[in-house]
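In: Take this sequence and fold it.
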Amino acid sequence: MPGTNPHDHLASRAEVLWLKEPDPDPRSARYAAADKNRAYRDSPQPANARRPANWISALSGYEEFWRENGRTPRENTRDLATLPAEERRKGGWAGYQRKFEEKLCRYQIIRLDLSPAFEWDPQEHIWQKNFAAYRHHLELTGTPPYLNGADPAEFALARWFNRQLRQLQIGAQPKGRADQIAILLALRSTTGGSNHPC
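Out: This is a model prediction of the structure:
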């Protein structure tokens, strides 16, 4: 029954968004059907349904990994021996979606947009998450995060901000990010945190 699990809820939302506008690409209907009826995975499939069913199955596995681990599958790591093959495959699948976005049908794009696990630009997502966490800490405590060894999360935020300041000083910070760092600097001065070292 739709709506009984997160996947069904996402599939229903994606179908509603997809049906809002005419879509001349016949592939979208096949991907929507595969997403709606995941039973394709366990039963004989018509030839034109295999690829959509495999794609939906891969997306479902990617989202399941995210739900179970609290993070997305890694695509790479400095020590490849620590990256299990299954996780690398899931991460590689996501990288492939980003790389070949223009080849995806509209339903696939909508479904990826709705996925809580998938990000089109993971690095920008992480940067914005750190920005929000730093700002929240500043507004909540009235002081900037310190390089405090007793609190790993605070330590990581302080290091992140110091790296952003270094990039800002050497002119390596993109304008949008530089503007956001300026917001944090202004908040630091209004909360009395400007004299505190990170």
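
In: all contacts plus neighbour counts: C-alpha atoms, from now on.
Out: Will do.

In: what's the helix or strand where Gln164 lies packed up against?
Out: Assigning secondary structure by DSSP states H and E places Gln164 in helix 152-169. The contact analysis (3 or more C-alpha pairs under 8 Å, 6 or more residues apart in numbering; DSSP states H and E) places helix 152-169 against helix 122-141, helix 175-191.

In: Next, the buried residues of it.
Out: Glu154, Phe155, Ala156, Leu157, Ala158, Arg159, Trp160, Phe161, Gln164, Leu165, Leu168 (16 or more other C-alpha atoms under 10 Å).

In: what's the distance between the first one and Phe161?
Out: Think Glu154. 11 Å (C-alpha to C-alpha, to the nearest Å).

In: The last one now?
Out: From Leu168 over to Phe161 the distance is 10 Å, taken as C-alpha to C-alpha.

In: So for the two, which residues contact both of them?
Out: Shared contacts of Leu168 and Phe161, defined by C-alpha atoms under 8 Å, 6 or more residues apart in numbering, are absent.

In: Now show me the structure for the sequence below, then we'll compare the two:
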Amino acid sequence: MTAAPSGVTIRPARPDDEARVARLLALRGITVEEALEQAPRMIAALPVLLLASLPADDAEPTGAGGAAARSAEVDAVAHAAEADDTAAPVALSGAFILPGDLEDDRPERWMVSGLIVDPGARSRGIGRALLAAVGAAVQEIDPGEDLFSVVETANHASVAAHLAAGFQEAAHVDGYAGLVFDGDALLMRLPGTTV
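Out: Below is the predicted model of the structure:
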């Protein structure tokens, strides 16, 4: 497994992380209300859901350092989530088992559920470390199984993070498992390890 950058802590999300997960989900452009509804379901449903945190005094939330400003609602969720934090969550990712589809000739497989890194925490290797940790968590649950992810090719930072975490390009796709992309996307694969 790739080591986390200095000062970064990666841990499983817990039920009391609802506000922290919601703050990160809201960075994807959904409303705060939607994020607050989705967070507890996500924590309960995903077999792997990890949070990456920086020490509170090292975290640079979105809006700082010239990054695009967040809405006041997202700030309110962030303050509620971080009021008692000694480490500020800056990223999340997880994995789930995607059922197979005989019609598409797709077997059941582990899939990355997404990768969200707060813009104020990017370019620190956090995404790479988080993806590697998700891969390691999948190996603990299901040794030897590959982990797949679909990434839009235009998202160069995400493609680079996946490659740095050990993922390999498996195929170019314009849609996958019912998802349709605006442009070209990559199906990426992190090979499972056998002991």
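
In: tm score of chain vs chain?
Out: Here the TM-score for the pair of chains, by TM-score structural alignment, normalised by the length of the second structure, is 0.25; 83 aligned residues with a C-alpha RMSD of 5.7 Å.

In: Out of the helices and strands packed on helix 152-169 of the first structure, flag the one nearest Arg27 of the first structure.
Out: helix 122-141 (26.7 Å; C-alpha to C-alpha).

In: other SSEs contacting that closest one?
Out: When contacts are defined as 3+ C-alpha pairs under 8 Å, 6+ apart, helix 122-141 of the first structure packs onto helix 152-169, helix 175-191.

In: what about 7 Å?
Out: Counting contacts by 3 or more C-alpha pairs under 7 Å, 6 or more residues apart in numbering; DSSP states H and E, helix 122-141 of the first structure packs against no other helix or strand.

In: Taking helix 152-169 as reference, get the angle to that helix.
Out: 110 degrees (axes from the mean of the first three to the mean of the last three C-alpha atoms, to 10 degrees).

In: Now do the buried residues in helix 122-141 of the first structure.
Out: Residues of helix 122-141 of the first structure classed as buried: Asn130, Phe131, Ala133, Tyr134, Arg135, His137, Leu138, Glu139 (neighbour count, 16+ other C-alpha under 10 Å).

In: Any chance of a markdown table for those, columns distance to Gly91 of the first structure?
Out: Compiled in a markdown table, these are given as follows (distance: C-alpha to C-alpha, whole Å):
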| residue | distance to Gly91 of the first structure |
| --- | --- |
| Asn130 | 22 |
| Phe131 | 24 |
| Ala133 | 25 |
| Tyr134 | 27 |
| Arg135 | 30 |
| His137 | 31 |
| Leu138 | 33 |
| Glu139 | 35 |
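
In: Which one of the residues you listed is nearest to Gln123 of the first structure?
Out: Nearest member of the buried residues of helix 122-141 of the first structure to Gln123 of the first structure, counting by C-alpha to C-alpha, is Asn130, at 10.7 Å.

In: Next SSE downstream of the helix or strand harbouring Ala29 of the first structure?
Out: Assigned by DSSP H and E, Ala29 of the first structure belongs to helix 26-36. Per DSSP H and E, the first helix or strand lying C-terminal to helix 26-36 of the first structure is helix 47-69.

In: Show me what counts as buried in that next one.
Out: Quick answer for helix 47-69 of the first structure (16+ other C-alpha under 10 Å): 49-60, 62-66.

In: Kindly report the same for stretch 90-103 of the first structure.
Out: Result for stretch 90-103 of the first structure [16+ other C-alpha under 10 Å]: buried residues Lys90, Gly91, Gly92, Trp93, Ala94, Gly95, Gln97, Arg98.

In: can you check stretch 180-188 of the second structure too?
Out: Ala185, Leu186, Leu187, Met188.
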